[in-house]
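Q: Here you go, sequence then predicted model.
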Amino acid sequence: MAPVYPKFDVTQSGHLQVSSIHSIYWEECGTPTGVPIVYLHGGPGGGIDDTDRQYFDPAHYRSVLFDQRGSGRSTPHASLEENTTWHLVGDIEKLREHLNVDKWLVFGGSWGSTLALAYAESHPDRCLGLIVRGIFTLRREELLWYYQQGANFIFPDYFEAYRNAIPEAERGDLMEAYYKRLTNDDDEDEQLKCADAWSRWEVSTSKLIVDPAYIAKADDPEWALAFARIECHYFVNGGWMRDGQLVGDAPKIKHLPITIIQGRYDVVCPAKTSWDLYQALGGAANKNVDYRLVGDAGHSAHETTIEEALMDAVEKYKSIKP
């Protein structure tokens, strides 16, 4: 198992104006002549963290990380205008062209895996391969499992606070009820209360063993608001794609080297989705695909065995040439 790399500095960073409204923050690390790899963060709305760059050997990779529209240091903060899956796919291409990258590896977990698949299926000729974790494809069944009924059978205590933020009369469609409140800028108190409840539900259930320190991420109201607003915006709109599109279009990328890493006990993005994707890519018959079901982990990239699997994959992909 390869270790996570010690902290290292960003080599260059900036903001790229990707529309008349949105400017995205980006940073580049490692060696300028290295194999390019782009990191796609989760959420949507989560933003990048300083530890995210530590997956990539700075002596080998030219790693690129960025905050998606409305997230992190991108502006305007928490904005939903012109913020869809396909806007983000376009932003990845704009950033690739801005940095004069011909092709790159694509690395993403959770929502980052969704965006990685959407990008790769749209631009397979620009991808050297994919490393994806905690697979989420935005199908309606996946959303209902986690945000309406399913995951609550496993985490009833944490679900109660998420459910109780919504009046009983509106609990038949919790995502829609949250969306109404998270987008109501005239009631900031209600907006922040719902952002806290939505975000706290997710961070509470992301690890196999509940981690109070991880739950504390939701204590930051600025982070929670962007995270909850943008997630809910994407989910009530089905990602602006037909249901099942990313799994259905998976054959478009089955020629690429792809590593799928999935926690067996992932409650946020259950293993069925990763299995459906694996089968759509050809399953065991496709030697380009490496499917790793990690038997003692949940959803978070920061669980030890998931992190080990990610690092092993990034090390294996050192053999890929641009």
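A: Arrived safely, thanks for sending.
Q: From now on I want contacts and neighbour counts done on CA atoms only, so please keep to that.
A: OK.
Q: What is the burial count for Arg96?
A: Neighbour count of Arg96, defined by other C-alpha atoms under 10 Å: 18.
Q: Now do the buried residues in the strand or helix carrying it.
A: Arg96 is located in helix 85-98, with elements delineated by DSSP states H and E. Buried residues in helix 85-98, defined by neighbour count with 16 or more other C-alpha atoms under 10 Å: 85-86, 88-89, 91-92, 95-96.
Q: Alongside the first one, take a look at this:
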Amino acid sequence: MGYRVAVVGATGNVGREMMAILAEREFPIDEIAAVASSRSQGSEVEFGDTGKMLKCQNLDNFDFTGWDIALFAAGSGPTKIHAPRAAAAGCVVIDNSSLYRMDPDVPLIVPEVNPDAIDGYTTRNIIANPNCSTAQMVVALKPLHDAAKITRVVVSTYQSVSGAGKAGMDELFEQTRAIFVNDPVVAKKFTKQIAFNVIPHIDVFLDDGFTKEEWKMVVETKKILDPKVKVQATCVRVPVFVGHSESISIEFENEISAKEAQDILREAPGIMLVDKREDGGYVTPIECAGDYATFVSRVREDPTVDNGLVLWCVSDNLRKGAALNAVQIAELLGRRHLKKG
């Protein structure tokens, strides 16, 4: 016996990835609905590689009554209107937007890190999925925090254009093509040319000079991992289609060696340690695309601080950073609360 699952925003990058992962992981489904804006009503999306085509239904008049779980990948605007409506109808919402992440009554979940927090979903019937760059980082930090207690994290991210949606991917492709054929390079989605460039600016600037993306990494890490951990982030957009990379410097309360950290990470859930100190002995975004794991490489001791480590972390942002984490939350919800049969 399975669940009735609605994927909201089914025509977007993350929505399609949710469909694919639900099928790949054989999530127990009795019925699945593809839901999108009125613009996409009637268009078809494939349910993973099953060959089953689903006609998109209009979110504006979709009735969530009788549906068990709704995976939302529709952005904050539509989510603000329709997530409470779904939750009130008895459908548990797992939301990929930033809207509910810092709501104290909504659990913010990475299943490998804070699974017990999901028990608080009943307050609003909504569960939040974290920011893509936060999700992969806390998966890498959690086992190390358990072992030696992290006090401070400094992270620089190298985030792919797919984090900005289809428009971001299209812009990188179009600008790259324009450069090769000597056409004008036009920046629409990003503030500057992204092709053959890096942009130290994701989301809007705040009064303190940090961007909202950087702020998200700080506050979400505290909510998911530990409110006492200090976090400083610099978030950069790079000309990569899929896969976020992070250089993470970590300070600990207790002593921990690089060898101990490698041994811990090698056994940690959701992590694949690839750390050979030789040419090519590390993972790059191209190699992580399409994979479930959060890859960790280049684990080394930081000689500039007491009890410090530095590591490289790479993950498919459309998967672990969004769609996979949402499906894992649904699996966790099923095991703990929505048991069938």
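A: Okay, I see it. Not measured: the values here are computed from a predicted model.
Q: Need the TM-score from the superposition.
A: The TM-score (TM-score structural alignment, normalised by the length of the first structure) is 0.29; 167 aligned residues with a C-alpha RMSD of 6.9 Å.
Q: now for the helix or strand following the helix holding Arg96 of the first structure, which elements pack on it?
A: Next helix or strand after helix 85-98 of the first structure toward the C-terminus (DSSP H and E): strand 104-109. On a contact count with 3 or more C-alpha pairs under 8 Å, 6 or more residues apart in numbering; DSSP states H and E, strand 104-109 of the first structure meets strand 35-40, helix 111-122, strand 127-133.
Q: Run through the neighbouring helices and strands of the last one.
A: This points to strand 127-133 of the first structure. Applying 3+ C-alpha pairs under 8 Å, 6+ apart, one finds that strand 127-133 of the first structure makes contact with strand 104-109, helix 111-122, strand 258-263, helix 304-316.
Q: so can I have a markdown table of those showing distance to Glu231 of the first structure and mean neighbour count?
A: As requested, these are exported to a markdown table (distance: least, C-alpha to C-alpha, whole Å; neighbours: other C-alpha atoms under 10 Å):
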| stretch | distance to Glu231 of the first structure | mean neighbour count |
| --- | --- | --- |
| strand 104-109 | 15 | 25 |
| helix 111-122 | 9 | 24 |
| strand 258-263 | 21 | 26 |
| helix 304-316 | 23 | 19 |
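Q: Which one, of these, ends up nearest to Arg292 of the first structure?
A: Nearest of these to Arg292 of the first structure, taken as C-alpha to C-alpha: strand 258-263 at 4.9 Å.
Q: What's the first helix or strand after the closest one?
A: Remark: after strand 258-263 of the first structure, the chain's next helix or strand is helix 271-280, criterion DSSP H and E.
Q: Tell me the buried residues in that following helix?
A: Buried-residue list, helix 271-280 of the first structure, by 16+ other C-alpha under 10 Å: 271, 273-275, 277-280.
Q: how about those residues in CSV, adding distance to Thr11 of the first structure?
A: CSV is the format used below for those (distance: C-alpha to C-alpha, whole Å):
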residue, distance to Thr11 of the first structure
Ala271, 37
Thr273, 37
Ser274, 34
Trp275, 38
Leu277, 35
Tyr278, 36
Gln279, 39
Ala280, 39
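Q: Could you identify the most distant pair in those?
A: Ala271 and Ala280 (14.3 Å).
Q: returning to that earlier point: export the helices and strands packed on strand 104-109 of the first structure as CSV, with columns for distance to Val294 of the first structure.
A: Below are these laid out as CSV (distance: least, C-alpha to C-alpha, whole Å):
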stretch, distance to Val294 of the first structure
strand 35-40, 21
helix 111-122, 17
strand 127-133, 11
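Q: Which of the ones you listed sits closest to Cys232 of the first structure?
A: With C-alpha to C-alpha as the criterion, Cys232 of the first structure lies closest to helix 111-122 of those, at 12.3 Å.
Q: Next, the angle from the closest one to strand 35-40.
A: 120 degrees (axes from the mean of the first three to the mean of the last three C-alpha atoms, to 10 degrees).
Q: Having no further points to raise, I will conclude here.
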